[in-house]
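what would the 3D arrangement of this be:
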Amino acid sequence: MRVLLTTWGSRGDVEPLAALALGLQELGAQVRVCAPPDEEFALLLERVGVPLVPLGPTVRSVVAGPKPPTAQDAFRLAPELVAARFDTLTAAAAEGCDALLATGLMPAGARDVAEKLGIPYVLACFHTLGLPSRHFRPGARPGTPSPADETDHRVLWEQDAQRVNALYGEALNSRRAAIGLPPVDNVRDHVLTARPWLAADPVLCPAQGMTDLDVVQTGAWILPDDRPLPEDLEAFLAAGEPPVYVGFGSMAAHAPEGIARVAVEAGRAHGRRVLLARGWAGLAPVDDADDCFVVGEVNQQALFPRVAAVVHHGGAGTTTTAARAGTPQVVVPRIADQPYWAARVAGLGIGAAHHDPVPTAGSLSAALATALTPGTLARARAVAGTIRTDGAAVAAQLLFDLAGRDRPSA
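Below you'll find the model as predicted:
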């Protein structure tokens, strides 16, 4: 059995597919992953023995500039990704493929390749932000904004669909026509399907009441990590009380300006050392004091239980890893689903949400004051025991069964 997985997005969009690929391999399936050709993503997939099939431009080339991508950038990228999916996925599936699962940035083109090949297609997401709902407004998207006075959620979601059509519709339908498929009039709903999979923990991101679609919630897809921590990091951890971890992952252009200095000052205000994750934002020490340490790529599953708090951007993966560790969090959201995760962390009582996207030393210190209380720590440890760890195995079995449903018996 051969299964094709695809995504385009940050590490948080790639690492779950590595976890799913591992689960599928354990069931005996052969797996190929089409993803952005960033070096760190290739190394990530190497850990599970799956080569990366390059799809589209590197994510770093799009998001790691001095300024965040613009709407014009989005309108250039969207048709480029549609073309890349038609070409790359078709070639990747040429040797035989029994199912295709897509995730990441609006994977327009993936379902269409599956349709042409006559194989099952699944859309997976890591949060509910983009799933139509009568209860919530859609998130921001490039294109013509909805009127400020519009409050009807049904109308707002219709306008959201129009924005997706403006981004992807022409490119998608021209490629569909080229392979003999009829046009689609609602790209968003076509990509999502009526039954998307939600790869998120039910406690951290409950699906019930969040969307009008028939969601299959598997739990988060967590890649096991048994890598040891670097010796110099171990030495730093052993040299004092647990530090405050600060990291913004691949949020280079979106990381708050001056966040390294702000974080160090906020940590010092509480008598805490600070552990900076370099990430794509290139966080670096602000002085020569020995109470700050910078780390590169590291096993967060091993690290987070040994820090006093995790300050981060609010990605689904980081939020879940910190929650599993039972470590209090401070979420400084900037874009997309990050405000949701910030609100959820605060609502569960496992940390604090810093709603201003540009923290000061004072405001971040205040958020840390909440995170570092004994009550927050107790609540974080209690919630940690409820986080599911079998999401990737559940999804792998579902996809394995779906792929094999129409296969002839041996």
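
going forward, measure contacts between C-alpha atoms and count neighbours the same way
Will do.

what about residue 9, how many neighbours?
Residue 9 is flanked by 18 other residues according to other CA atoms under 10 Å.

that one reaches residue 104, doesn't it?
Yes: using CA atoms under 8 Å, residue 9 is in contact with residue 104, at 5.4 Å.

can you list the buried residues in the longest helix anywhere in the chain?
What stands out as the longest helix in the chain, according to DSSP state H, is helix 71-92. Burial within helix 71-92, assessed by neighbour count using 16 or more other CA atoms under 10 Å, is assigned to 74, 77-79, 81-86, 88-90, 92.

second input sequence below; structure requested for side-by-side comparison:
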Amino acid sequence: MRVVLSTYGSRGDVEPLVALAVRLREHGVEVRVCAPPDEDFARRLAGVGVPLVPVGPSARALTTAAPPSAGDLPRRAAEVIAGQFEALVPAAEGCDALVATGMMPAAAGALSVAERLGVPSVSVTFQQLTLPSPYHAPLAYPGRPFPPEVTDRRTLWDLDARNINELFGEALNVNRTAAGLPPVDDVRGYVVGERPWLATDPVLDPWRETPELDVVQTGAWTLPDERPLPAELTAFLDAGEPPVYVGFGSMPMRSVKAEAVVEAVRARGRRVVLARGWADLAPIGGRDDCFVVGEVNHQALFARVAAVVHHGGAGTTTTATRAGAPQVVVPQAADQPYWAGRVAELGVGVAHDGPAPTAESLSAALGAILSPETRARATAVADTVRADGTAVAARLLLDMIGGKRP
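So this is what the prediction gives:
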């Protein structure tokens, strides 16, 4: 039995597929992951023995380049969609199922490949804001803000569908026509389908049922991380009180200075673990109260820190919440303000006001969460977060391959 897992995006899009791939292999399934060719993605997959089929250009290069203009998006989407057709057709030939996730044009391309090959497929999202619902508004694309006077959510979702068609429809249909497939007149509807999967935790991301969609919420796709922390990091952690972790993952964080971040933590009398991330953060001048890390086991590290300061990616938010760590979320884009709001609503942390923290603003945010009360609340919520998302998803996928309706 063979399954292809396809995505295009940042580490937060790839890591859940690593977890599902490992779970599927426990069931004897042969798995391939189609993802951007970035070295850290290939290394992560190689570490669990799963092959990477490289797709498209480097995700890091696109993310850390200048922010795209409204005119850039269709061009980038065309590159991504063409890359899906080029790489997935040979990778998915003869497979039993295809899982499509990642940015909208990538998922549209992957699902089109599955359609061409006659392979059963499922569309998956790692946050609910791309699923039409009367209970939340859609995300706006760069350069295409919604009219401020429009507040009706159904109208906003109609505008969202129109924007997606204008941005991605031509590129998708050019590739579909070349592959002998009929054109799609509703790209979002094609990607979402009637029964999408929502791979998020229901405590962190509660989905409210709607008559339009039969959403299957599996729980978050996380892999128990058995990797030991580096010896030097362990020694740093053992040498004093729990530090504050600061890391912004795949975000370029152009307006953030490492010195300001470290100063904010020091102002609270804490040491700091600073993650380089795609922003390449590193303070100037060596002091023994700051430890800089690259790739590291977040599950183990977050269990040993006083707080986690991060960008609000779905994966980092879930990992910090499961670890019972108080959080300061500094959202940058896309779904990150949503996760920041959920952290605040659950009482396990605060949402920073704005995407560019200063030493003063970040110190104030840390002051609001470095308390016994927030720690106790974070510990209590941690006990409610499920850990079986990949087991649920693997069983659903196997049932789908076997012709059962889950």
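
now for the longest helix of structure 1, which elements pack on it?
Taking 3 or more CA pairs under 8 Å, 6 or more residues apart in numbering; DSSP states H and E as contact, the helices and strands that helix 71-92 of structure 1 lies on are strand 30-35, helix 110-117, helix 170-178.

now it on structure 2. Mean distance?
Compared with structure 2 after fitting, helix 71-92 of structure 1 deviates on average by 1.4 Å (mean CA distance after the TM-score superposition for structure 1).

distance check, residue 343 of structure 2 against residue 327 of structure 2.
Distance of residue 343 of structure 2 to residue 327 of structure 2, computed by CA to CA, to the nearest Å: 7 Å.

of the two, give the one with the bigger neighbour count.
Residue environment comparison for residue 343 of structure 2 versus residue 327 gives the larger neighbour count to residue 327, 35 against 24, counting by other CA under 10 Å.

check the alignment and tell me where the more buried one lands in structure 1.
Per TM-score structural alignment, the equivalent position to residue 327 of structure 2 in structure 1 is residue 329.

was I right about that match contacting residue 345?
Yes: counting by CA under 8 Å, residue 329 of structure 1 touches residue 345, with 7.3 Å between them.

now do the shared contacts for those two.
Common neighbours of residue 329 of structure 1 and residue 345 are listed as 351, 352 (criterion: CA atoms under 8 Å, 6 or more residues apart in numbering).

residue contacts, the closest residue to residue 38 of structure 2 other than its chain neighbours?
Sequence neighbours aside, residue 58 is the residue nearest to residue 38 of structure 2 in space, at 5.4 Å (criterion: CA to CA, 6 or more residues apart in numbering). Remark: with contacts taken as CA under 8 Å, 6+ apart, residue 58 of structure 2 is in contact with 36, 37, 38.

of those residues, closest to residue 132 of structure 2?
residue 36 (27.3 Å; CA to CA).

burial of that closest one, as a residue count?
Neighbouring residues of residue 36 of structure 2 were enumerated by other CA under 10 Å; the total is 27.

which one in structure 1 is aligned with it?
By TM-score structural alignment, residue 36 of structure 2 lines up with residue 36 in structure 1.

could you measure from its match over to residue 123 of structure 1?
When distance is defined by CA to CA, residue 36 of structure 1 is 18 Å away from residue 123 of structure 1.

and if you look at residue 399 of structure 1?
Residue 399 of structure 1 sits at a distance of 11 Å from residue 123 of structure 1 (criterion: CA to CA).

now residue 292 of structure 1
Here the criterion is CA to CA. By it, residue 292 of structure 1 lies 42 Å from residue 123 of structure 1.

show me where the stretch 101-250 of structure 2 has strands.
121-125, 197-198, 216-217, 244-246 (DSSP state E, counting those that start in this stretch).

so which of those strands is the most surrounded?
When neighbours are counted by mean count of other CA atoms under 10 Å, the highest per-stretch mean among the strands of the stretch 101-250 of structure 2 falls to strand 244-246, a mean of 26.

could you check which residue of structure 2 pairs with residue 283 of structure 1?
Residue mapping for residue 283 of structure 1 onto structure 2 gives residue 281, with TM-score structural alignment as the criterion.

any idea how many residues pack against the closest residue to that match other than its chain neighbours?
Counting by CA to CA, 6+ apart, residue 281 of structure 2 lies nearest to residue 258, which is 5.6 Å off, once chain neighbours are set aside. In terms of burial, residue 258 of structure 2 registers 19 neighbours under the definition other CA under 10 Å.

show me what contacts residue 258 of structure 2?
281, 282, 283.
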